[in-house]
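this one's structure only:
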């Protein structure tokens, strides 16, 4: 067993779907699976309607043990060979799962849980972990296409290198291909050096596109050789990155992005592209932070 996959559960339907995904990830990785439920005590949610006496701690622990048992049974049904453990922890769920991520190779959560507000497409737990988790975070959302590729959002930045490695490794585990997608506009593309010193601001037609194609090839350098059995398709798109990735996710089994790219501002832990796909992608999303993020 090489490590442990961690999944957060809260009894909601999205969290149980996340358990299924986490069990499969653990099986593919020959890893263990740890099911974690965190709850606050005393509870700070104010119920609507007439006041009712809050449940005592014993009742809450019985309820949480029941939902964790359901999650454990579900995981073992999906992946009988995986070693499944569980933990019920008193504490703020965001803090607990962030701490758990320090010992995991992957954290899996649902897109929304019982604490989500109607209308929110990605819950606070998912977004927080994507920004602060100490290992890659897989947010289970949408309806993945089982036969589809793993779509990799590649921007050529140093920070995006960890996402490239994760996408290739994940494709090898799943027996899937990688669709490496790079989107650019004249606003985010570096300006190539001028070809004619007499016209320092001129670029010949197609020069920016060619430079972006080279950037994508350089971002994948070495990975295709390390994973020769992974089919790779390169796609360079002239257009907004968020829209291109969301569209590609409609036929993907997984979308992989870095936490921040070359367009990010220093100090931001989660970029606008990562946040957009967490809210709107049609398939599960893996957000991979670099060691520098």
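Alright, I've got the coordinates. What you see is a predicted model, and the numbers here were worked out from it, not measured in a lab.

use CA for all of it now, contacts and neighbours both
OK.

wait, is residue 89 part of a strand?
Yes. Counting by DSSP: H, G, I helix; E, B strand; the rest coil, residue 89 is located in a strand.

Skipping adjacent residues, who's closest to it in space?
Distances taken as CA to CA, 6 or more residues apart in numbering put residue 38 closest to residue 89, at 4.7 Å, once the chain neighbours are dropped.

so how many other residues sit close to that neighbour?
By other CA atoms under 10 Å, the residues close to residue 38 number 20.

Quick check: it vs residue 122, distance?
Separation of residue 38 from residue 122 (CA to CA, to the nearest Å): 19 Å.

take the one below as the second:
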């Protein structure tokens, strides 16, 4: 089956950047692109509507349809080979966009859309879509013209992380760029203790070597599917959020994972490190759901 990329689009500057990135992803994947614009059902309570008045809901739908079609037209102007389809869907934007991408291979979002609070660096709509999404989500941020020819995969080797590695390797292979895999050993208490007691330094070094061996084995289990890819890997010690934000300054994309909700619920649990990246990273972030 042909793969599908979905993008949330509302004609704001952030969504224009997301639209271009989504079109690029669809072209690289040979995928169809669904351009989704969400709209609210107008509240007509307390107002009498005459026979001559336009139906507010019909007007809202037509406006949303025009916005989605505008997005499709822009895609066809820049990438005529991409098959793009407009969708105008009624409901809360974050939830509706996530539902529209339920069976997609990728959902692409801008960092902020209409109604976003200027104090937030990732808007509430994007955060809601992330929390409800069942597929990998690419949140576009940073300067689109700045390139480093490198993708960073941030993995937690104490959790199941193969989907994160697989997504990062596939993306690097499609783009023809380098890949760096980073695992941050975030144990500040033992590092602080080691600074006070030099005798524990050997134990810390042993733990780091063991983690590096585990990371190398995980990479090798995925690497065979991507011949020609020569990843660099690193085990770092310290604050995961800070170190990964620093790594994002030298990357075109940083890929991380988020646990799926349990008990039959759709969506992902966005942890504190991923939230830090979403609000502070200098490049786009791909969040991949893992079990």
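Everything's here; your move. The structure presented is a predicted model; accordingly, all values stated were derived computationally and were not measured.

care to give me the TM-score?
Overlay of the two chains. TM-score (TM-score structural alignment, normalised by the length of the second structure): 0.84; 267 aligned residues with a CA RMSD of 2.6 Å.

ok but the residue nearest to residue 89 of the first structure is inside a strand, no?
Yes. Note on residue 38 of the first structure: a strand contains this position according to three-state DSSP.

tell me the helices in the stretch 151-293 of the first structure, going along the chain?
Using DSSP state H, counting those that start in this stretch, the helices of the stretch 151-293 of the first structure run over residues 161-174, 207-219, 223-226, 241-248, 272-280.

between those, which gets nearest to residue 116 of the first structure?
Comparing those against residue 116 of the first structure with CA to CA, the closest turns out to be helix 272-280 (13.0 Å).

Need the contact partners of that closest one.
111, 121-122, 127, 139, 241-242, 245-246, 257-260, 264, 285, 287 (CA atoms under 8 Å, 6 or more residues apart in numbering).

Could you pull up the residues touching residue 21 of the second structure?
By CA under 8 Å, 6+ apart, the neighbours of residue 21 of the second structure are 108, 140.

what helix or strand is it on?
helix 13-29 (DSSP states H and E).

what's the distance between residue 206 of the first structure and residue 180 of the first structure?
The value you get for residue 206 of the first structure to residue 180 of the first structure, if CA to CA is used, is 21 Å.

Neighbour count for those two, which is higher?
Per other CA under 10 Å, whichever of residue 206 of the first structure and residue 180 has more neighbours is residue 180, with 25 against 8.

Could you check how far that one is from residue 127 of the first structure?
23 Å.

picking that back up, just the buried ones among the contacts of helix 272-280 of the first structure, please.
Buried subset of the contacts of helix 272-280 of the first structure (neighbour count, 16 or more other CA atoms under 10 Å): 111, 122, 127, 139, 241-242, 245-246, 257-260, 285, 287.

is it true that residue 229 of the first structure touches residue 171?
No. The criterion here is CA atoms under 8 Å, and residue 229 of the first structure misses it with residue 171 at 9.5 Å.

Between the two, which has more neighbouring residues?
residue 171 (22 against 13).

Show me which residues of stretch 163-183 of the second structure are buried.
For stretch 163-183 of the second structure, by 16+ other CA under 10 Å, it's 163-173, 178-183.

brain fart, stretch 142-156 of the second structure
Under the neighbour-count criterion of 16+ other CA under 10 Å, stretch 142-156 of the second structure has 142, 150, 151, 152, 153, 154, 155 buried.

just these now: which is nearest residue 93 of the second structure?
residue 142 (22.7 Å).

Map the closest one across to the first structure for me.
Using TM-score structural alignment, the partner of residue 142 of the second structure in the first structure is residue 142.

my guess is that match meets residue 284, correct?
Yes. Here residue 142 of the first structure reaches residue 284: they are 6.3 Å apart, a contact under CA under 8 Å.

ok, how many other residues are close to the residue lying closest to residue 241 of the second structure once chain neighbours are set aside?
In space, and not counting its chain neighbours, residue 241 of the second structure is closest to residue 273: 5.0 Å by CA to CA, 6+ apart. Using other CA under 10 Å, residue 273 of the second structure has 17 other residues around it.

Okay, strands next: where are they in the stretch 101-250 of the second structure?
Counting by DSSP state E, counting those that start in this stretch, the stretch 101-250 of the second structure has strands at residues 106-110, 137-140, 150-154, 178-185, 232-237.

Cool, thanks, signing off.
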